[in-house]
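Asks: Could you look at this predicted model? Sequence included:
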Amino acid sequence: MDWLTRFPHMDDDTLRNLKKGIDDAFRAFTRAYGDSIEAFFDPLQFLLVESERLLTRTPWPVILLAIALIAWLASRNWRIVTGCIATLLLIGYFDMWEDTMKTISMIFVCTVLSIVIGIPVGIAMSRSDRLQSGINPVLDVMQTMPSFVYLIPVVMLLGIGKVPGLIAVVIYALPPMIRLTNLGIRLVDRDVLEAADAFGSSGWQKLKDVQMPLALPTIMAGINQTIMMALAMVVIASMIGVQGLGQPVLRAISNQYFTLGIFNGLAIVGIAIVFDRITQAYGKRLQRHLEIVHG
């Protein structure tokens, strides 16, 4: 009756050899191509370092004014602007300003990278059902894989540092950008597309002048979700060298510093709320504008 209690599985030696073979092959690949892969990501390292330097070295009143201006242009709502300013003032008052700027710089680069990758992939998916069927399982794996698992291959290839952490964050945060770009373009009214065809629009003109503008509110929701997921990875990415608010949280966990962890955790929540309110307000404004234009 032993076969009823033990699930039939691969022979132990065979399984051990299989795992060892895969590990050895990945190590060999890392030794052979690791330097070339690192060189490929040098521009990303430059962008990350320069954005961090800009935010940490710019005087705080200038940063505060710039974020308030962005919040106003996006929302035209004084309550949102006041909330953003109050949140950032509290973060600075509790001596978390520099770590916050490092985190914002990382989120900025991650979001830009996700937009650059996600929008073209989403557009391609919207044009081909076969491509969508092929990419959807990949996105499912990216979204459901435990975030710690992303760190293993990235660290083996690139070591400890900002770029490996950024890549892990992008892998985790990219799927909403792709999915919502695809969804937004697919939801464009067919009557509008037929009208564009009737006026003799080419495929590129139809995409640029009709589909992308109408899909923009949905794409903005994708950007919002990408930012939220990137912020959720901040603490985990700090384990492999990403500086910012995640490192004090990690230190608090290791040393049982309750207030250090709570304060920095609340700072991450504060940034998330600021980004969320700004992007949501801008998305709603776009939606209202499009309803007026096409209404």
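Replies: Now that the structure is in, tell me what you want to look at. Remember, predicted model here, so these are calculated numbers, not experimental data.
Asks: Could you use CA atoms for every contact and neighbour count after this?
Replies: Noted.
Asks: how about the helices in the stretch 1-150 of the chain?
Replies: 2-5, 12-40, 42-57, 60-75, 78-93, 97-127, 129-144, 147-158 (DSSP state H, counting those that start in this stretch).
Asks: Of all these, which one is nearest Thr259?
Replies: Closest to Thr259 of those, according to C-alpha to C-alpha: helix 78-93, at 14.0 Å.
Asks: how near is the spatially most central residue of the chain to Ala237?
Replies: Nearest to the mean C-alpha position of the chain, by C-alpha atoms, centre = their mean, lies Ala173 at 3.4 Å. The gap separating Ala173 from Ala237 is 12 Å, by C-alpha to C-alpha, to the nearest Å.
Asks: picking that back up, need the contact list for the residue nearest to the centre of the chain.
Replies: Counting by C-alpha atoms under 8 Å, 6 or more residues apart in numbering, Ala173 touches Ser114, Gln225, Thr226, Ile227, Met229, Ala230.
Asks: The same query, at a cut-off of 10 Å, please.
Replies: With contact set as C-alpha atoms under 10 Å, 6 or more residues apart in numbering, Ala173 has these partners: 110-111, 114, 142-143, 167, 222-223, 225-233.
Asks: quick revisit: and for Ala173 and Ala237, which residues touch both?
Replies: Each of Ile167, Ala230, Leu231 lies in contact with both Ala173 and Ala237 under the rule C-alpha under 10 Å, 6+ apart.
Asks: Inside helices: which ones of those residues?
Replies: Among the shared contacts of Ala173 and Ala237, DSSP state H puts Ile167, Ala230, Leu231 in helices.
Asks: Next up, a structure to set beside the first:
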Amino acid sequence: MYKLNELFAGFTIPANEWIQTTILWAVIHLRPVFLAIKWPVSNSLELLDQFLRGVPALITVVAIGLLAWRASGTRLAVWSIAGFLLIGFLGLWDMAMTTVAMVLTSVIFCVVIGVPIGILASRSSRLEKFIRPVLDAMQTTPTFVYLVPIVMLFGIGNVPAVIATIIVALPPTIRLTSLGLREVDEEMVEAGRAFGCTSMQLLREIQVPLAMPTIVTGINQSLMLSLSMVVIAALIGAGGLGLAVYSGINRLDVGVAATAGLAIVLIAIITDRIGQAFVNRHSNN
């Protein structure tokens, strides 16, 4: 044991230097690539943020109430309207809409990227085995670790925060899309083939509809992970409610931090209830 300790002391793998060198090389030589990645996220976020903050609050509250009513009925609609009215009366409406825009942008990209990858993984065991450790690493790596390379590659602000959020929130969508499609009854698939369905028709008409409850559950988990990143993202210059919480902590202002935290909790609860209601509806159908 003593000799092993001496070996550790005498030889260390300079992984930190390798990683730093790699990131610096990427910053210098791959800037156009990262600008291309940043462009769709930036435009989507700006469009959603301007839209949500530009729409009158009354219309937004009514729309949320209608969505909640459509998902689960009157009780959830009343609670959803009351929750967002409280956020408005706390003076946090604009910040809340920025936060919602960031979360929606993250979820949209999680769906656009994650669902196709999940479909491919459900059809290829080799691909599924390859991406499984990658997804494990994405889910288990502390979220703070993402922030330093994200800042170096993309800068600071809302857009880099959304990119970091996408990385954190993407795995559940991929995993549960693949799982849901793999769990579709093989007899249903064989019946579709017997009727002459092509692979695309099987996917669109049979597999995706039957797997939809599991897929929606994965999207809902990505939504919750996106909300959990709101406060952490404030460390790299993100706005919204996370910035209010972070500012309250820095100034030891319990009131500011608590009210912003309450708004985040309300948004999380309402969106989770609406998402779960849609999952239950798909399951019952």
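Replies: The structure has been received and is ready for your questions. Note that the structure is predicted; figures quoted are calculated from it, not measured.
Asks: now what about the TM-score between them?
Replies: TM-score for the superposed chains, counting by TM-score structural alignment, normalised by the length of the second structure: 0.95, backed by 285 aligned residues with a C-alpha RMSD of 1.6 Å.
Asks: hang on, the earlier thing: please dump the helices of the stretch 1-150 of the first structure into TSV; it should also carry distance to Val210 of the first structure and mean neighbour count for every row.
Replies: Formatted as TSV, the helices of the stretch 1-150 of the first structure follow (distance: least, C-alpha to C-alpha, whole Å; neighbours: other C-alpha atoms under 10 Å):
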stretch	distance to Val210 of the first structure	mean neighbour count
helix 2-5	61	7
helix 12-40	36	12
helix 42-57	33	16
helix 60-75	22	16
helix 78-93	31	17
helix 97-127	13	20
helix 129-144	20	13
helix 147-158	37	16
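Asks: between those, which one is nearest to Gln256 of the first structure?
Replies: helix 97-127 (19.8 Å).
Asks: In the first structure, what range does stretch 238-250 of the second structure match?
Replies: In the comparison with the first structure, stretch 238-250 of the second structure aligns to the range 242-254 (TM-score structural alignment).
Asks: To clarify, my last question referred to stretch 259-268 of the second structure.
Replies: Stretch 259-268 of the second structure corresponds to residues 263-272 in the first structure, going by TM-score structural alignment.
Asks: Mean per-residue distance, the matching stretch versus the second structure.
Replies: Its matched residues in the second structure lie on average 0.9 Å from stretch 263-272 of the first structure after superposition (mean C-alpha distance after the TM-score superposition for the first structure).
Asks: residue ranges for the helices of the stretch 151-285 of the second structure, please.
Replies: With helices called from DSSP H, counting those that start in this stretch, the stretch 151-285 of the second structure shows them at 158-182, 186-194, 199-202, 208-233, 241-250, 254-284.
Asks: if we compare those, which one ends up closest to Trp79 of the second structure?
Replies: Counting by C-alpha to C-alpha, Trp79 of the second structure lies closest to helix 254-284 out of the helices of the stretch 151-285 of the second structure; the figure is 7.9 Å.
Asks: Now do the buried residues in stretch 173-183 of the second structure.
Replies: Within stretch 173-183 of the second structure, the residues scored as buried using 16 or more other C-alpha atoms under 10 Å are Thr173, Ile174, Arg175, Leu176, Thr177, Ser178, Leu179, Gly180, Leu181, Arg182.
Asks: measure the alignment partner in the first structure of the third one to Ala221 of the first structure for me?
Replies: For Arg175 of the second structure, the equivalent position in the first structure is taken to be Arg179, counting by TM-score structural alignment. Separation of Arg179 of the first structure from Ala221 of the first structure (C-alpha to C-alpha): 10 Å.
Asks: From Ile119 of the first structure, how far off is the counterpart of Pro133 of the second structure in the first structure?
Replies: Under the alignment (TM-score structural alignment), Pro133 of the second structure pairs with Pro137 of the first structure. Using C-alpha to C-alpha, we find Pro137 of the first structure at a distance of 18 Å from Ile119 of the first structure.
Asks: just checking, what residue in the second structure corresponds to Ala281 of the first structure?
Replies: With TM-score structural alignment defining the correspondence, Ala281 of the first structure maps onto Ala277 in the second structure.
Asks: Same check on Trp78 of the first structure?
Replies: Checking TM-score structural alignment: Trp78 of the first structure goes with Thr74.
Asks: How about Pro120 of the first structure?
Replies: In the second structure, Pro120 of the first structure lines up with Pro116, judged by TM-score structural alignment.
Asks: Am I right that that match is in contact with Thr177?
Replies: Yes - under the criterion of C-alpha atoms under 10 Å, Pro116 of the second structure makes contact with Thr177 at 8.6 Å.
Asks: Show me how far the match of stretch 259-268 of the second structure is from its chain's centre.
Replies: When distances are taken as C-alpha atoms, centre = their mean, to the nearest Å, stretch 263-272 of the first structure is centred 17 Å away from the chain's centroid.
Asks: Sort out which residues of that stretch are buried, please.
Replies: For stretch 263-272 of the first structure, a neighbour-count test (16+ other C-alpha under 10 Å) marks Phe263, Asn264, Gly265, Ala267, Ile268, Val269, Gly270, Ile271, Ala272 as buried.
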